[in-house]
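Novice: Show me the folded form of this:
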Amino acid sequence: MRSVRFVQTVSATRGFARVAPYVFPALDRAVHRLTRGKVLLSAHLLPGLVLTSTGAKSGLPRRTPLACMPEEDGDSWILVGSNFGRPGHPAWSYNLLAHPDARVSWKGQDIPVRARLLERAEREAAWEAVLEFWPPYAAYQARVQREIRLFRLVQR
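Specialist: Below is the predicted model:
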């Protein structure tokens, strides 16, 4: 439990936000590829998946390793567009807004999903659950002017 608290403390820092977006996704993609979709390094801290979305502008497939919050039904996930507490929304969130049909690699399975941006009361309820799940998201939100996007991914 102490190691989780330590990771939460470190991940809420500005220094982590500067370095992590360049280091962790590249490592996750490499390990995910080498293990044929069975392992994500970041999933040892938080549950993770690899999202394959369609580029909003390019129309090309874009693979992005992401932390996620699996929902109790087992058929859906919440994605948090925190971008490590950096000012802009993450690219993958624009992709899902433009093309909500996507795929996730989850525990070695390739699953077709549909994404939906959460708004108003539904977003507030999900945000409370997300903060309980991973408290550093509150520090990310405090650093940015934008409202962090939350998406629900549901199996198609």
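Novice: When you work out contacts or count neighbours from here on, use the C-alpha atoms and nothing else.
Specialist: Fine.
Novice: Could you check the longest helix anywhere in the chain and say which residues are buried?
Specialist: Longest helix in the chain by number of residues, with DSSP state H as the criterion: helix 14-34. For helix 14-34, the neighbour count (16 or more other C-alpha atoms under 10 Å) marks 14, 17, 24, 25, 28, 29, 31, 32 as buried.
Novice: This structure: helices as residue ranges?
Specialist: Secondary structure of the chain by DSSP H: the helices cover 2-11, 14-34, 91-98, 120-133, 136-143.
Novice: so what secondary structure elements neighbour the third one?
Specialist: Which is helix 91-98. With contacts defined as 3 or more C-alpha pairs under 8 Å, 6 or more residues apart in numbering; DSSP states H and E, helix 91-98 has these neighbours: strand 48-54, strand 109-117.
Novice: got those as CSV, with distance to residue 69 and mean neighbour count columns?
Specialist: Converted to CSV, the helices and strands packed on helix 91-98 look like this (distance: least, C-alpha to C-alpha, whole Å; neighbours: other C-alpha atoms under 10 Å):
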stretch, distance to residue 69, mean neighbour count
strand 48-54, 8, 25
strand 109-117, 14, 18
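Novice: I'd like the structure of this one too, to check against the first:
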Amino acid sequence: MTDEIRRALERQQTVDITTVGRRSGQPRRIETWRYRAAGRYWLTGSPGTRDWYANLLAHPEFTLHLKGQDVPVHARVVTDADERVRVFEEIVPALSWAEGLQSWIAGSPLVEIEFD
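Specialist: Sure, this is the predicted structure:
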């Protein structure tokens, strides 16, 4: 990851991502939030199912759209219970609107953004 990309990520919590549709194979662009925990960058959301997450399970390569640049990245889906706890313990308390930590650990998608 370049310094320019790192600076852009630090400035932007709201980002767009383009995934590949798991059934259609077509590009799907959505707006979401990125988070920082354990010195790395993550995508998650409140508990529940997400199409973008299902798309990343099928096709882990995606595009992270930052102001002025499109960055090819890779999703590392996090299913390990201990890692999920460590990451969500950093993310959830900082969100004033978030429901309980345990519901996020049990039911939220969690993806690390890996830079190629």
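Novice: Relative to the whole chain's centre, how far out is stretch 67-82 of structure 1?
Specialist: Put simply, stretch 67-82 of structure 1 sits 8 Å off its chain's centre (C-alpha atoms, centre = their mean, to the nearest Å).
Novice: Quick one: end-to-end distance for that stretch.
Specialist: 10 Å (C-alpha to C-alpha, to the nearest Å).
Novice: Please apply the same query to stretch 126-139 of structure 1.
Specialist: Distance across stretch 126-139 of structure 1, first residue to last, is 17 Å (C-alpha to C-alpha).
Novice: Would you indicate which residues of it are buried?
Specialist: Neighbour counts over stretch 126-139 of structure 1 (16+ other C-alpha under 10 Å) mark 126, 127, 130, 135, 136, 137, 138, 139 as buried.
Novice: Next up, the contacts around the most centrally placed residue in structure 2.
Specialist: What sits nearest the mean C-alpha location of structure 2, by C-alpha atoms, centre = their mean, is residue 43, with 1.3 Å. If you count contacts by C-alpha atoms under 8 Å, 6 or more residues apart in numbering, residue 43 of structure 2 has them with 32, 33, 34, 35, 109, 110, 111, 112, 113.
Novice: Tell me the counterpart of it in structure 1.
Specialist: Mapped onto structure 1 by TM-score structural alignment, residue 43 of structure 2 lines up with residue 79.
Novice: and its match, how far is that from residue 46 of structure 1?
Specialist: From residue 79 of structure 1 to residue 46 of structure 1 the distance is 12 Å (C-alpha to C-alpha).
Novice: cool, and residue 100 of structure 1?
Specialist: Distance of residue 100 of structure 1 to residue 46 of structure 1, computed by C-alpha to C-alpha: 24 Å.
Novice: May I ask you to name the longest strand in structure 2?
Specialist: Longest strand in structure 2 by number of residues, with DSSP state E as the criterion: strand 27-37.
Novice: Which positions within that strand qualify as buried?
Specialist: 28, 29, 34, 35, 36.
Novice: Are there helices or strands packed against it, and which ones?
Specialist: Using 3+ C-alpha pairs under 8 Å, 6+ apart as the test, strand 27-37 of structure 2 ends up in contact with strand 14-20, strand 40-44, helix 81-91.
Novice: and the angle from the longest one to strand 40-44?
Specialist: Compare the direction of helix 81-91 of structure 2 with that of strand 40-44 by axes from the mean of the first three to the mean of the last three C-alpha atoms, to 10 degrees and you get 90 degrees.
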